[in-house]
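Participant: Provide a 3D model corresponding to the input given below.
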Amino acid sequence: MELATFGGGCFWGVEALFRQQDGVIDAVSGYEGGETDNPTYQQVCTGTTGHAEVVQVTFDPQKISYQQLLAVFFDNHNPTELNRQGVDVGTQYRSAVFFHDQVQQQDALAFIQQLSQSTRFADKTIVTEVTPATTFFKAEEYHQDYLAKNGLGSCHI
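Facilitator: As a prediction, the model looks like this:
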């Protein structure tokens, strides 16, 4: 099993999306990329901790590749919006790929370069940050599998 970590706005929709993918063993909502140890949702929402809302994906690379996960990620959020996704605004909602090794880093950068050279986002710049994975802090239990627990189909754009 391998790990992949993505931030694409509100983690509820991102988590639900990855849970639907064949080969994904688990998807966990959490926080990454900030300065505060064990941040709470309320702290992260202030924008002062530096964390992004992320989803840590455990996947079987024999069933789904990291490149396929990147495709799912970039197909389901707007990587040209800086520090926001739709109505969610703030650094915690930034588009981010937290890579776990050099291969993931290279794959993410190559994927972004291909997207940038395509006509998909017209003249807009992709602002997705690609940074090394740091400490992942699991979000509070009520955030885990939030959409399913609350009978919601989606909260994503």
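Participant: could you use CA atoms for every contact and neighbour count after this?
Facilitator: OK.
Participant: buried ones in stretch 11-30?
Facilitator: By neighbour count, and taking 16 or more other CA atoms under 10 Å as the criterion, the buried residues in stretch 11-30 are 11-19, 21, 23-30.
Participant: let's see this one next, to set against the first:
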Amino acid sequence: MTIRSSIVAATAAGIIAVGMLSTVSAASAEVAVRTPVPAVDPAVPAKMQTAVFAGGCFWGVQGVYQRVKGVTSAVSGYANGAANTANYDTVSGGETGHAEAVRVTYDPRVVSYGKLLQVYFSVVADPTRLNAQGPDHGTQYRSALMPTTPAQAQVARAYIAQLNKSGVWKRPIVTRIEPMKGFYPAEAYHQNYLVNNPYSPYIRVNDLPKVKALQSFYPALTRPQPVLVRG
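Facilitator: Sure thing, here's the model as predicted:
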């Protein structure tokens, strides 16, 4: 069981032990970095687009993209595993093939896929960590992009190549580009988790710094209020 799984279980029971809080506080959050503007980011038809991003715990990934202008929906879920294993308890075992991911629907007239990638690599995830983000470890926490169109795949490949040449990180990028095989929304209690639980130790240590980095790096791209999952 991961640290976060333990917190979910303890929170559900109404108990969070002092030792657990200490463990979370000691966990190292990902460090935001400034990344270059994508060199390849062609315009696409002016209709709503969908993209899927996996970058560790979906609470933080969703919390960031909910605050990006042009994003009309950011749904936490499970990507690239089977439908019958798309639930939190099973995915947490790390053997389903699923990644915790967020399906982002966006208006390309306001924000491009390339800009969403720039946000991803600069504030959402550390692309040099294999099957791990923050205190969480396992294939379900892998850094992965799931393009939904050939154009997105082209931009993703080009940007990763650009970042590898840029020298932003000393270690190689291990973010995967995976074919989109399926996305299944997560349980209701996982949706809007960052917004609903801003005082959670896990959120405060690992995810709120990502939101602050978004606001600092991309103030013109940051929404004043997050777009929430309804129902």
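Participant: leaving out chain neighbours, which residue sits closest to residue 43 of structure 1?
Facilitator: Nearest residue to residue 43 of structure 1, sequence neighbours excluded (CA to CA, 6 or more residues apart in numbering): residue 49, at 6.7 Å.
Participant: tell me the secondary structure at that neighbour.
Facilitator: coil (DSSP: H, G, I helix; E, B strand; the rest coil).
Participant: what residue of structure 2 matches up with it?
Facilitator: In structure 2, residue 49 of structure 1 lines up with residue 96, judged by TM-score structural alignment.
Participant: contact partners for residue 2 of structure 1?
Facilitator: Residue 2 of structure 1 makes contacts with 58-61, as judged by CA atoms under 8 Å, 6 or more residues apart in numbering.
Participant: how about residue 176 of structure 2?
Facilitator: Contacts of residue 176 of structure 2 (CA under 8 Å, 6+ apart): 143-145.
Participant: does residue 76 of structure 1 really touch residue 157, like I thought?
Facilitator: Yes: here residue 76 of structure 1 lies in contact with residue 157, judged by CA atoms under 8 Å, at a distance of 7.4 Å.
Participant: okay, those two: which has more neighbours?
Facilitator: When residue 76 of structure 1 is set against residue 157 and neighbours are counted by other CA atoms under 10 Å, the residue ahead is residue 76, at 14 against 11.
Participant: any idea which helix is longest in structure 1?
Facilitator: Longest helix in structure 1 by number of residues, with DSSP state H as the criterion: helix 102-117.
Participant: in structure 2, point out the residues matching that one.
Facilitator: Structural correspondence for helix 102-117 of structure 1: residues 150-165 of structure 2, per TM-score structural alignment.
Participant: what does stretch 142-151 of structure 1 give?
Facilitator: Stretch 142-151 of structure 1 lines up with residues 189-198 of structure 2 when matched by TM-score structural alignment.
Participant: list the buried residues for the matching stretch?
Facilitator: Residues of stretch 189-198 of structure 2 classed as buried by neighbour count (16+ other CA under 10 Å): 190-195.
Participant: do stretch 165-185 of structure 2 as well
Facilitator: Under the neighbour-count rule (16+ other CA under 10 Å), stretch 165-185 of structure 2 has 173-177, 183-185 buried.
Participant: so who does the most centrally placed residue in structure 2 touch?
Facilitator: The residue at the geometric middle of structure 2, judged as the C-alpha nearest the mean C-alpha position with CA atoms, centre = their mean, is residue 61 (2.8 Å). Applying CA under 8 Å, 6+ apart, one finds that residue 61 of structure 2 lies in contact with 53-55, 101-102, 124.
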